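S.K.: Would you be able to build a 3D model of this:
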Amino acid sequence: MKKTQFERDAVEFASRAVQFDRAGETSPAAFYYREAAQALQAALLAGSQVAGLTEKANEYLNRAEELLKQSSSSSTHQLVRPAAQQLQLDRAKFLFLQALDEDEACNSEDALELYTQAVELCLQARNSTEDRALQEKLTNVATSGLERAEALKCKIHGTPSAKSPALPKSPSSKPCPQHRAAANLGSVDENSHARAASSASGDRSSEKKLFISGSEGYSKEEIRVLRITSVINGREYVPFLATDRNDRFAFILPFNDPDGKLLLSPKQRDSFSHWVRPEDLSSDPKVIELVDCFSIRQTVVSDCSFVASLAVSALYEKRFSKKIITSIIYPQNRQGQPVYNPCGKYTVKLNINGVPRKVVIDDTLPIGKHSELLCSYSNNKNEFWVSLLEKAYMKVMGGYDFPGSNSNIDLHALTGWIPERVSIRPNDEDFNKDALFKKLLERHQRGDVLVTLATGELDEAEAERSGLVPTHAYAMLDVKEVLGRRLFLLKNPWSHLRWKGKYSERDTVSWTPDLAEALHYNPRNASMFDNGVFWIDYDSLLHFFDVAYLNWNPGLFKYTYCMHESWNAVVGPTRDVYNIGENPQYTLELGKPGCAVWILLTRHITDRDDFANNKEYIALLVYKTQGKKVYLPFDPPPHIDGARINSPHYLCKLVVPPAGDTRYTLVLSQYEKSNTIHYTLRAYATCPFQLARIGNPYKYVREEKRGAWTAETAGGCGNHPQTYGNNPVYQVCLQSPDDNNQVLVTLKGPKQYQLGFDVVAVTLDDPSSQYAFSRKSSGMYKSGFTVLELERVPAGIYNIVPSTFLPFQEGPFFLSVSSTCPFKFSRLR
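M.R.: Okay, the predicted model is just below:
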């Protein structure tokens, strides 16, 4: 980086530091003073000739140290007591702006109600204050509202517009103006009303820019699934629609969530004093003042993965100027920026159980006995987006007593980005550390992926020695390969407690001047202010961290499609180690080879205990079977297999070469299925594709549930001609006018036996049929279960001979015959 860039950075950091300093925000001010000093020192190392840089850097460092001494506790918040009339004025202005929204949308009756409420609130506040300046402001808002309300009354009732009546005078007021002017609202921005709805966000596209590769409407079954899984922890969270952007947010009285206050965690209850609103903590509250990953701080709520997710999302917004996290908070102005609501109601759009869902909260926050917020917050004490997003997510999860999560789940809920879990196993021969580093380096720099990392179990001594927290999530802010070194910049969500090993701020050996200059890092300055941010080398990361959570930008793909369905617990065997024919299966047909398709399986979770103790192990398998149903898990072997994991998300990545197949079969799998599950299957692709459930074409089924190989009938396979003829024989008579019939035969028996069967043609209705055959076999004998699916079977009579591989193996069996045409079924022997 050029010296002039360092100089510009120093100016920017110093400007922020002064801004926070004047506002009394000690922690961020100290941080930015040190950043400014570091940038000045980097400029000197780069050869800057600007006079006085060393003195100015020392000045900033001294001021930073002074500020930190002044602040006894960075988590303490000075309570503000705004006048009741001022709060009423703020709510009246917001009511007026919401009325303008409805007015412009031609919703006259709703607009009239809001104008009327704004006027009533202003009059009430005006009559209870002696502050003449405040009275004038209240009168201006009321006058504008009254004038428009009268005009709407005439419009609604079809009467001529009359001159608006004058407002009654308060004892100390002057005659109020009789004209309507938005400027009379004072500092309120005319454009700060919610954006007009353009399209519903509850469709099959997870990303506005992606094309939906299939029908856009939902089936009745999908609507049923989404309705069932809208109820989470006893509360309903309906899919978020475009009209929800223009929901009503303005009220005369402060909004209180009808669902009640969130349950507090034990640590919160120990310190809890009361609930406060942003207006109690700041004289100028905002939803967002400055989106910055360094300002986010976790407190006593055990949601490190969620706070780490906020940090990497905020960094992405800042680096790439794309709103992926702040865009989910409502109300918003016309620029799509969340705005502070003095009435206290907010809506947050979270991706939960397959679709974006609407989460309504009020703005009450828990505060402790020493005026410390008992939730995550921003060090920029006028902004509250961190606390509001956390509250919305905690509400869905059942309260602040968070059962724990991981950043794959949290980031997907916040952003909709595609989750991928990468286990860090340096001693595993399948783990390619060089490939992982290259992928993280290249894709993170391009903004394709958000990354967090989680430590594994550490004993107390190892945790103390390393400075790392056991089983804790860290946000990855940067990754670099510099001067032959592979380094990661991580952030502890606690905003304190850092790595103590190699390349930490304590390491005076590894930090050479060249390396410090290349990374714009000054270990000495960093050691003065612990904000939880640190550099760590790749080898140390591989030793101490267990998992990398990657969330990929859906915009990497052009096409998407999803399906919402259920898998009933009574359908199919408990374990699918022998038979997967009753598992949900899908045909994936690509428009062309030479493309990438990622398929995300998401299990819907509706109960806190299920989330905390997830016992459902799921996976998604891919077979090269031309989109046809698969019955045996390893015949043919899966093209893509994977371990069953107890996570709500399972990602399968299919990369098709230019000369590859274009039709595949997708199979859901569970380990020891015991409960009905609801799920979403969503595919992302670089080419057009079709995704469809493989149905059951067989309308006619007959079963033999009491079959058995006895001492007389256990004849074994055809390799034993002396006894083979003793096996049971069943006869099937296909009753069809054509030859295009399908038949499915399945045989189940003791798992300790190898099973098989033959299908032998006896007589055909049309012996000259081109599809005629004399004998078909189920193939290699298999343990406990085997199957044969026949296509284009001519009408006629066939015998089925089930057998074990060896003779004299006695035991029960279950024979099932299914067909697309009517048939007769009987036992001959």
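
S.K.: Going by C-alpha atoms from here, please, whenever you check contacts or count neighbours.
M.R.: OK.

S.K.: if I look at residue 812, how far off is residue 625?
M.R.: 32 Å (Cα to Cα, to the nearest Å).

S.K.: ditto for residue 803
M.R.: 27 Å.

S.K.: what's the answer for residue 600, then?
M.R.: Using Cα to Cα, residue 600 is found at 20 Å from residue 625.

S.K.: Looking at these two, which is more packed in?
M.R.: The neighbour comparison of residue 600 against residue 625 (other Cα atoms under 10 Å) goes to residue 600, with 22 against 17.

S.K.: Tell me if I am right that residue 11 is in a strand.
M.R.: No: judged by DSSP: H, G, I helix; E, B strand; the rest coil, residue 11 forms no part of a strand; its state is helix.

S.K.: Report how many residues lie close to it.
M.R.: Residue 11 - counted by other Cα under 10 Å - has 16 other residues nearby.

S.K.: in the stretch 701-829 of the chain, which spans are strands?
M.R.: All strands of the stretch 701-829 of the chain, identified by DSSP state E, counting those that start in this stretch, fall at 730-734, 741-748, 754-764, 775-777, 782-783, 785-793, 796-804, 811-819, 823-827.

S.K.: Which residues lie in contact with the closest residue to residue 100 other than its chain neighbours in this structure?
M.R.: Counting by Cα to Cα, 6 or more residues apart in numbering, residue 100 lies nearest to residue 111, which is 6.9 Å off, once chain neighbours are set aside. Each residue near residue 111 by Cα atoms under 8 Å, 6 or more residues apart in numbering is listed here: 98, 99, 100, 101, 102, 103, 149.

S.K.: how about this one, so we can line them up?
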Amino acid sequence: MDRATTSPAEADALLTAAAKAELAHDYDNAFAQYIKAASSHLTLSRLSSGEGSERHKAAAARAVERAEKIKAAKGSTIAPVLRDPFAPEEQDRILRAGSVVNRLRLPPTSGRMVESDGATRDRQPELSPEQLAAGVEWRQPDESWVDPTSLEGEEIAQRIADCSLHASVVVALAYSRRFNTDASIPRLRARDGGYDLDVYLNGCHRRISIDLRLPYDRDGKLMCMASKSTANLWPALLEKAYLKLFGGYDFPGSNSGVDLHALLGWIPEHKRLKSTHCRPERLWHRYANAFHDGHAVITLGTDDRPTSWRGVQLLPAHSYAVIDASLADDDDRTMTILDFKAAEDVSSQMSELSLNNKQPTRHLRMPFEDIMHTFDSIFVSHNPCRFSHHICFHGAWRGRHLSEAERDESSHQVFYVNVDGLPISANDTDSDERVHILLTRHISKTRLSSQYISLKVDEEDALPEPIAMKRSDRTRVKGTFTDNPYVLRRYKHTSGSGMLLSVTASYDGQELDVGYTIDVFSVAPVRWDTAQRTLPFQTTVSGALTAKSAGGNHNLPTYMYNPQYKLTVSRPRFGEKVRVAMIATSGRALPVNVVIAWGKGERVVDLSRTTALATSGAYSYSYARTSAALAPGMYTVIVSAFETTHIGAFSLKIESDAHTALDAIPPEGVGMFQKVVRGEWTSENQAPRYMLTLSEPMRVMIRLQMQGYSPSTSVRFALAGPQHFTFASELTDSPAGASMPRTLLREGRYLLAPRTGVELAAAAISTT
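M.R.: Purely as a prediction, here's the structure:
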């Protein structure tokens, strides 16, 4: 945390101030001060012992008693006390709420340590079906030699299906030998009758205790992770402690990012190699440099389908340790992979295929290009020591004390981070690596499924400038949800200037009081911006993107069909402009975007021809936010999803510091009969004509669009009718096409002539 715990003197001062406010009949202030005093004294009671702890408990009880009496006397007239999420006692509350994992009590190890009882300490991890079938029994080994520094990864045998932990241990030991450090070795500490494993879990360091008994099969062999050639018990004890934490030897599987974050506190990054967003050249340079500079360790993962490389069978859903890599600038871009689950015949094949015959038989040296096509994922764990600055925050989604509507709103929480400017001399540092922001979901049950998280990071502008939207601009999708317990975002930082980042942590699931931690690592000084940013006036409307109203992103000709709203901004009491924030929320499968446009409260058909005053940027799943400073007047707000096939309900919330109104804009042609005519230009018919017959006077709107939109093709049309009536639309390359506004026409016959601005051999058209 970036704030110190309240001191005893400060807690006493809060209690005194509360009593003075009560005597002065300032009951709102007294109630708030009593609540703060109770919280502070309660926190101090946990961090103290003996008489000090009892004194703080008594003070907390007195404060609660007075607060309850004020509440009973004044009832609903007492102003509610807003929790300060950054307060030390609130941060401590979140960490202690995360102390029970798989029915084990694991309090934070900082401050006064609360020991678990002996029954919990001596409880053995659940055995796997394979171990039970082998008649495994718990026995204390005859020898107790525990020394990780004497081990190499290749010496460790894996006898149960915890391949991610095995790969994590291998790369950690390899890093230790390569850089002559114990910083990458998990901390397994001896104590009377057993060992303690220090882990970083649910936002802080915790401790899991085990005794000396280990699982042996009928033949007297260890049936767990163990050294093949020595009696070194370090791998077996480490595995026992870790799997006790994660539910037992029937380990459902994890990934090395989760494992090394828990064992070392390193920063996990997961990249799907077959994603369309992967850039092999950039990935290779970043990961190879990080590997050789000692900034990271790497593992690879296959998907659940059988796969092979040059005749070598790779196991499905399996983790592989990367133990070496060529230099980033070498022509030979390879990584050396250790396959510690290979059968003997597969090992011999690896030996034959290896580019270096002197390597052990279980080394597989693979070009990075082949890795991109063979493996599903790469897991990179970054050493946090490379960053000189670190802050963290602990929070919770969907609190039990909230109403159902408030719980849904609490599923998206926004925080702000100030990042100081870097000296110009820092230009030699990769700007992609300067700020890492990690969101970690706290775990209570490791086998609990259907929990998803997302992290969105954007740079905030003090006063947004109007944006000239161009076609193909800002049509990316980011902020996808994952069932991984962590999400990492890296942000570029330009030397010489500071920045303000907004960090949005989102959760999708039905559990209550789901804790999380946000860690910010930076090479420049960072701090939380705790200024109050919720604006006083708030309005929420509900809407839906349906088969008719889902128009997709602004590059599509159907964009104009998206839900649009007239935003009316009143004159502020002070100043010339009103601060406005627009927030759109939806289901986790819906990538949404919100735009505030200079549309004068009317429907916008082509965003590229309208000034966008603010946009939420790239489409993001479930949550989109934008803000602007607006002069009094009328504007158009557009909510859209990335594709026309993305449909679902959404909620649109506006916050402002003056009165505003939000009204739905009717769809184009609402209340009118609609007729669609489809045609085409061909070499035989380059000037098609259509006859429009009106039996009586009526208002008519016409829109001409290319069915297969091409930005290089312009369209227009002309309409001629009775009493010399003529109308000619402008020539336009807009995806919305050419149009005639609602016009009163007399009865009679009208000739409609579509035109293009280029010669076409064939093109389809649609006229409404």
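
S.K.: List the residues that contact residue 132 of structure 2.
M.R.: Neighbouring residues of residue 132 of structure 2 by Cα under 8 Å, 6+ apart: there are none.

S.K.: Wait, a helix at it?
M.R.: Yes: if the criterion is three-state DSSP, then residue 132 of structure 2 is within a helix.

S.K.: do you know how far the aligned partner of it in structure 1 is from residue 369 of structure 1?
M.R.: In structure 1, the residue paired with residue 132 of structure 2 is residue 269, using TM-score structural alignment. With the distance defined as Cα to Cα, residue 269 of structure 1 ends up 10 Å from residue 369 of structure 1.

S.K.: Also residue 790 of structure 1?
M.R.: For residue 790 of structure 1, the distance to residue 369 of structure 1 - Cα to Cα - is 74 Å.

S.K.: all strands of the stretch 251-400 of structure 1, in order?
M.R.: Going by DSSP E, counting those that start in this stretch, the stretch 251-400 of structure 1 shows strands at 272-276, 296-297, 329-330, 345-352, 355-362, 365-368, 377-378.

S.K.: I would like the range of structure 2 that aligns with the fifth one, please.
M.R.: Counting by TM-score structural alignment, strand 355-362 of structure 1 lines up with residues 204-211 of structure 2.

S.K.: which residues touch that stretch?
M.R.: Contacts of stretch 204-211 of structure 2 with the rest of the structure, by Cα under 8 Å, 6+ apart, involve 95, 106-110, 121-124, 193-200, 240-242, 245.

S.K.: Superposed on structure 1, what's the mean shift for it?
M.R.: For stretch 204-211 of structure 2, the mean deviation from structure 1 after alignment is 1.1 Å (mean Cα distance after the TM-score superposition for structure 1).

S.K.: Could you tell me which residues within that stretch count as buried?
M.R.: Applying a neighbour-count criterion of 16 or more other Cα atoms under 10 Å, one finds 204, 205, 206, 207, 208, 209, 210, 211 buried in stretch 204-211 of structure 2.

S.K.: got those residues as CSV, with distance to residue 544 of structure 2 columns?
M.R.: Formatted as CSV, the buried residues of stretch 204-211 of structure 2 follow (distance: Cα to Cα, whole Å):
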residue, distance to residue 544 of structure 2
204, 41
205, 44
206, 45
207, 48
208, 48
209, 52
210, 54
211, 57
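
S.K.: quick check, nearest of the residues you listed to residue 541 of structure 2?
M.R.: Relative to residue 541 of structure 2, the closest of those is residue 204; by Cα to Cα it sits at 39.6 Å.

S.K.: ok, now how distant is that closest one from residue 108 of structure 2?
M.R.: 6 Å.

S.K.: ranges for the helices of the stretch 451-600 of structure 2?
M.R.: For the stretch 451-600 of structure 2, no helices are identified by DSSP state H, counting those that start in this stretch.

S.K.: circling back: with distance to residue 143 of structure 1 and mean neighbour count added, can I get the strands of the stretch 701-829 of structure 1 in a markdown table?
M.R.: Below are the strands of the stretch 701-829 of structure 1 laid out as a markdown table (distance: least, Cα to Cα, whole Å; neighbours: other Cα atoms under 10 Å):
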| stretch | distance to residue 143 of structure 1 | mean neighbour count |
| --- | --- | --- |
| strand 730-734 | 85 | 20 |
| strand 741-748 | 79 | 20 |
| strand 754-764 | 88 | 21 |
| strand 775-777 | 89 | 14 |
| strand 782-783 | 85 | 19 |
| strand 785-793 | 80 | 18 |
| strand 796-804 | 90 | 24 |
| strand 811-819 | 78 | 18 |
| strand 823-827 | 83 | 15 |
